[in-house]
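Colleague: Predicted model, plus sequence, below.
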Amino acid sequence: MKPSTEKRLLQYARSNLKVISFALLCLLIAIGLDLAGPFIAKSVIDNHIVGVQAEWAQVADDESGTVIFQNKHYKRVDRIDSDDQIASYHTLVQSNRKYYFIDRQIPVNSQIERDDDGNWLASYDGEQQVVTGEQLSAGDLIHFFRPEIQPIAFLLITYLILIIISAAFTYLKTYLLQIYANRIIVRIRQDLYAKMHELPMQFFVDRPAGKILARITNDTEAIKELYVNVLATFFNAIIYMGGILFALFLLNTRLAMICLLAIPILFLWIKFYQKYAGKYNRVILSVNSSINASINESIQTMPIIQAFRRTKERQDEFEELNHRHYRYQRQLVRLESFTTYNLLGLLRGAALLLFIWFFGNGVLTGQGLITTGVLYAFADYLGRLFEPMEMLIHQLPQLEQARVSADRVFEMLDLDGEAVDDKEIPRINGHVRFDQVSFAYEADDYILHDLSFNVEPGESVAFVGHTGSGKSSIMNLLLRFYDQQKGRIFLDQYNSQEPSRQQVRQHINIVLQDPFIFTGTVLSNITLNDPKITREKAIKALKTVGADQFIEKLPLKYDQPVGENGADFSTGQRQLLSFARALAFDPAILILDEATASIDTETEGLIQTAISILAEGRTMLIIAHRLSTIQHADQIIVMNKGKMIEQGTHDELLAQKANYYQMFKMQQVGLAEQIG
């Protein structure tokens, strides 16, 4: 049983636990320092700003922390030392935006008002009592705040330092997670690209190139966003929420417990979103792959599309895919609009109502009294609680897209393939033998039937026959693009299925009818960046096949840049480059698949010379429609419907006056008509 997508993503994430552990430690420190802010603010408010509204004692000495008012020394009761001599007690009270210094101890939240006789009345909890004292002016009040300036400055500087340290740890955490995430994506892309080389050829036949490309590029990019942004955001949000809830519990357990209910609600909402968003994202990514495939095919076939005036039809096909993509994107947007922002507004509103109800009803303390600092801290933390929730909500679309992309990537990684094995094996002599070989691309639909033939080292063997006779299938089996269902194929003493596919191809090269030229330079197209092929060896191969005749005319000669598929070169020139490539790699067996079918007569002369050079000391297997190009082959095998119907030299087959004779005669007549 294969592990889930989430577990496999986690396995990639665990590749370097030291880095991620240190990054998470930085995250914890940064969040802890950040969450210390409201507690510092609470201390500033309660102890040093609102804290001056407290009981004061008149003391005899002018000590540190005392206040001089009307030539007398006063000190806050909560700061009185055991050796202080107290003359009297007073209370500083704020009432209706005015401050009073009362000559006795009364509750600090008392209301001060005058009665009809001009006396001051202190009202508290339904009781009134006559008091005496002074109404403080702004100048008087500043005396009581003067001792608080230094501790407030100290706390503010401490808070600033904590912010700076938190920012440093946040930067370090972000940097480490970003670098770590990109390393993970490098590994996934490497694994995916390596898997692509292990997959059988049928995989590429059944799927357009654009769809495969989408998995390696688009899907891995979506997974990159998962590691770079989504997971980092989720880690940050979860730890941040945990820290905030811990702080809320320190302030008030009952309200914190109610706030804790937001977590399961958020979890259930996320599960609901995942259920439907995953389905929509799968369709969107599948259609996006089809769009890539359609664009890729249109680019590759643009000359045909324009020549046959099929632009409108291709546009209609593309528009159908594009509109389907839009329909599912619209459904996904509806889901996101309903589940994400509505959820956040609902939870925020519910929390605000609870906050107002709790503090409005005065149930947080036994006396119904709450300090301004606690009120500020709780409001701050409650507001901060929704910041990580908002981060989680906003990352849900990317999370689901990444999960679906990961499903598609792992689906490809789970396909059966063969590990690449490039270990060198001794060079073969070029002896090829097919022994009762039968082969089908699809089950029971055989293309080759009980085929047997023998090619001695150094021989040139040509395969001829009508389209669909099985000629190219023989080459596909020899190169092990596919494996036969029945019979055996021998390369010297090796059964071709015993070495790895890469080991078989070490000594076999192929020249196609339409050779592929890679982006790079002329020289890199010969060496294919193989360090075993030196610059001198590559240039010698080019000169040997006659390609130097046009390369020497290029501005940079052998270092001339080459565009995609060698568009700047003619078909014949590209074919000469492919022959030089084959010569540079010096294979024991060379396959020519219609190598002269698409070139002009003049270039064909150069190609035939190149073939003669390549044939020296190696086995040549040639697929040809032009019978005039294979007359000197050591043997010619005539194929029909997957069976060998004739075999012999050119002269022997003509003497039989059978199928080969008729084919040759028809080509000669056609050539004579062209000349005439």
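Modeller: Perfect, thanks for sending it. These numbers come from a predicted model, not from an experiment.
Colleague: switch to C-alpha atoms for all contacts and neighbour counts from now on
Modeller: Will do.
Colleague: Flag every buried residue along stretch 389-396.
Modeller: For stretch 389-396, the neighbour count (16 or more other CA atoms under 10 Å) marks Met389, Glu390, Leu392, Ile393, His394, Gln395, Leu396 as buried.
Colleague: In which helix or strand does the closest residue to the third one other than its chain neighbours reside?
Modeller: In other words, Leu392. With sequence-adjacent residues excluded and distances taken as CA to CA, 6 or more residues apart in numbering, Leu392 is closest to Phe234, at 6.2 Å. Assigned by DSSP states H and E, Phe234 belongs to helix 231-251.
Colleague: residues in contact with that helix?
Modeller: With CA atoms under 8 Å, 6 or more residues apart in numbering as the test, helix 231-251 has contacts from 27-28, 31-32, 35, 174, 177, 255-257, 259-260, 374, 378, 381-382, 384-385, 388-389, 391-392, 395.
Colleague: Included below, for side-by-side comparison, is a second structure:
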Amino acid sequence: MTTGKRLTKYALTYKKIIITALLMLTISVVTDLAGPFIAKNIIDQHILGIEGTWYETNNSSRAVEYEGKFYKREKYISQSEKKGKPIRILQVGARFVFINQEIQFDGKRKVKEGKLYIRKDKRTEGYPVKVLSGSQLLAFYQPEIPIIFKLLLLYFGLLLISAFFQYGERFFLQKSANRIIQSMREEVFRQIQCLPIKYFDNLPAGKVVARITNDTEAIRELYVTVLATFFTSTIYITGIYAALFILNVKLAAICLLLLPILYVWTLIYRKYASKYNRMIRSRNSDINAVLNESIQGMSIIQAFNQEGATKKEFEKLNHEHFTYQNKLLSLNSLTSHNLVGILRNLTFTAFIWYFGVQALNPANMISLGMLYAFVDYINRLFQPVQGIVNQLANLEQALVAGERVFKLLDEPGVNVSKEQIPRFKGNVIFEHVSFGYKDDEYVLKNIDFEAEQGQTIALVGHTGSGKSSVMNLLFRFYDCQKGKILIDGKDIKTIPRQTLRNHMGIVLQDPYLFTGTIASNVSLNDPTITRERVEKALKDVGAEKVFKNLEEGFDEPVIEKGSTLSSGQRQLISFARALAFNPAILILDEATSSIDTETEAIIQEAMHVLKNGRTTFIIAHRLSTIRNADQILVLDRGVIVEKGTHDELMSSKGKYYQMYQLQQGGTNQAG
């Protein structure tokens, strides 16, 4: 399905609101476009209509008195009323003259020595006339003034109706647009939560944020501005062409040439604008990524004096963004006012030519009201045309942004499961597990071990040996390519990820804290975690001693990432968080490596109490912290090279022994 069709599908979710808006728009357009017809009627029938045939009458109703006699326009004489002698009132230059008879034909007019001469082709006729004064002329207009006033009120009333429905149309279109974008952002956010961890390995956070904020905002412009303009313009153009065909078929047909010109120009524009917009959106994401990374790592940037290098990287991306923006600006400049100006001039040239030819034949001359209506409609025609052309840039931006958003939505994810299963006992078995982050590049090779309920399993090894990968597989952040992992005899691949993690807890080396309080970071605002349970977890890990001097205690505010807290305090909160959820399997990923000795002693003391009945995995950096582990697994380049208790491994004097001696030696030397 194309991006355009998918965006349309989103719009159809609120089709009732959009249809209501379009109906209001149609009413607005019809009432607005009725104006020139009313103006034409006022000019032709009531202002220039004075030149029609008048008849002498005895009925003074709607009649005009002139030199003791009453005269009435033909259109106001009823069938039962007797017509008298016909007369004419004609305009010659700036003057109006009274002719006490009907004229033979009309043509070029000229007044000389009290006579009106009318010339047509080679014929000339003369008529005695009287020039009307201003008051006399006004008297002849007097029957038209009430009707003109009523028509003006109707014109003004239609304008008010048009304005009201135009407001309603814009309100409902923007309301539907805001709802569509709200729904889309929620769907994108849900999708991000469903994506596997590996998706984020190569995608900076700034780029993901750009998809949710900048790209969806560009799509919002599509629904709020672009589609509103396109709908409005299409209905206006249709209405204007309908009015033009009613007035004059030939000229309306000439104006139809605008549509293929506009269509071809749109195709040319989109060919180049699409390319430029893709580069602009891409660079915008790159800029967001650099900004996010720079802000997160500002302490490192300043500590290592890398401000200059970071600035150059940002300026390079910013310059590329600027370059493509300028290219798009040049393209937009060619299409907006320039294109519309060319089309307007071509149309008016055809308009002048057509009416010039018509004027050569007096019999085919059109009325001033018709001329006014055509000029008004042609002027109105170019407003929606310019609106469409000016929105082509926003249309392309929205389509490119939509393509990027849908690409994210199309990524294979896993639906969040609400399935509940009984709490694990905690028996874990790895059966010949092999795993690689990339195909055929295994970081774990034939891992085989068993952890029984309540045991503490320690994983040790040099950096890159595969310790964290074992935990990633157990949590199903990734799935192994070979072998299988069993919990209580059940393959974890058959258990939904969220269901699996309901009974597992993890404490990372660098814990992540959210904006809120100490207590909210322990419960993560889970309604099933009571305040009492939060406080018990904090007390069990010894946090009460560490946080006792805080003014608000466990309700002390925590800002993003807990940057105002020490690493030991953050780790205690993270540890309490894991315990509050009462996991059957607890994973400590080098949880004590960045903690001072006093805090470590507090955690170690709590662990002895809490690990009963809970299977605990410890990724250890300091080997002294795992001496009491039930089983120690020594990994080297993805392979378990040794396993056993501390005493067993020390007595075998293998790799573990060497590592332990090296650490102890370093400690003693440092002492």
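Modeller: That came in fine, so what should we check first? Everything numeric in this text was worked out from a predicted model, so none of it was measured.
Colleague: care to give me the TM-score?
Modeller: Once superposed, chain against chain, the TM-score is 0.97 (TM-score structural alignment, normalised by the length of structure 2); 670 aligned residues with a CA RMSD of 1.6 Å.
Colleague: just to revisit the earlier point, mean per-residue distance, the helix holding Phe234 of structure 1 versus structure 2.
Modeller: Superposing on structure 2 places helix 231-251 of structure 1 at an average distance of 0.7 Å from its equivalents, by mean CA distance after the TM-score superposition for structure 1.
Colleague: residue range for that helix in structure 2?
Modeller: Aligned using TM-score structural alignment, helix 231-251 of structure 1 spans residues 227-247 in structure 2.
Colleague: cool, and stretch 588-604 of structure 1?
Modeller: Mapping stretch 588-604 of structure 1 onto structure 2 (TM-score structural alignment) gives residues 584-600.
Colleague: And that stretch, what's buried?
Modeller: Quick answer for stretch 584-600 of structure 2 (16+ other CA under 10 Å): 584-593, 595, 599-600.
Colleague: Now, the residues you listed that are in helices?
Modeller: Applying DSSP state H to the buried residues of stretch 584-600 of structure 2, the entries found in helices are Thr599, Glu600.
Colleague: Tabulate the buried residues of stretch 584-600 of structure 2 (a markdown table), appending distance to Ser294 of structure 2.
Modeller: Output for these, formatted as a markdown table (distance: CA to CA, whole Å):
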| residue | distance to Ser294 of structure 2 |
| --- | --- |
| Ala584 | 39 |
| Ile585 | 36 |
| Leu586 | 34 |
| Ile587 | 31 |
| Leu588 | 29 |
| Asp589 | 26 |
| Glu590 | 26 |
| Ala591 | 26 |
| Thr592 | 28 |
| Ser593 | 26 |
| Ile595 | 26 |
| Thr599 | 31 |
| Glu600 | 32 |
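Colleague: Can you list which of the buried residues of stretch 584-600 of structure 2 are found in strands?
Modeller: Among the buried residues of stretch 584-600 of structure 2, the residues falling in strands (DSSP state E) are Ile585, Leu586, Ile587, Leu588, Asp589.
Colleague: residues touching the last one, list them.
Modeller: If I follow you right, that is Asp589 of structure 2. Asp589 of structure 2 sits next to Ser468, Ile506, Val507, Leu508, Gln509, Ile618, Ile619, Ala620 when contact means CA under 8 Å, 6+ apart.
Colleague: let's go with 7 Å and repeat that
Modeller: Applying CA atoms under 7 Å, 6 or more residues apart in numbering to Asp589 of structure 2 gives the contacts Val507, Leu508, Gln509, Ile618, Ile619.
Colleague: Can you list the neighbours in contact with stretch 419-436 of structure 1?
Modeller: With contacts defined as CA under 7 Å, 6+ apart, stretch 419-436 of structure 1 is touched by 198, 450-458, 487-492, 500, 502-503, 507, 588-589, 618-619.
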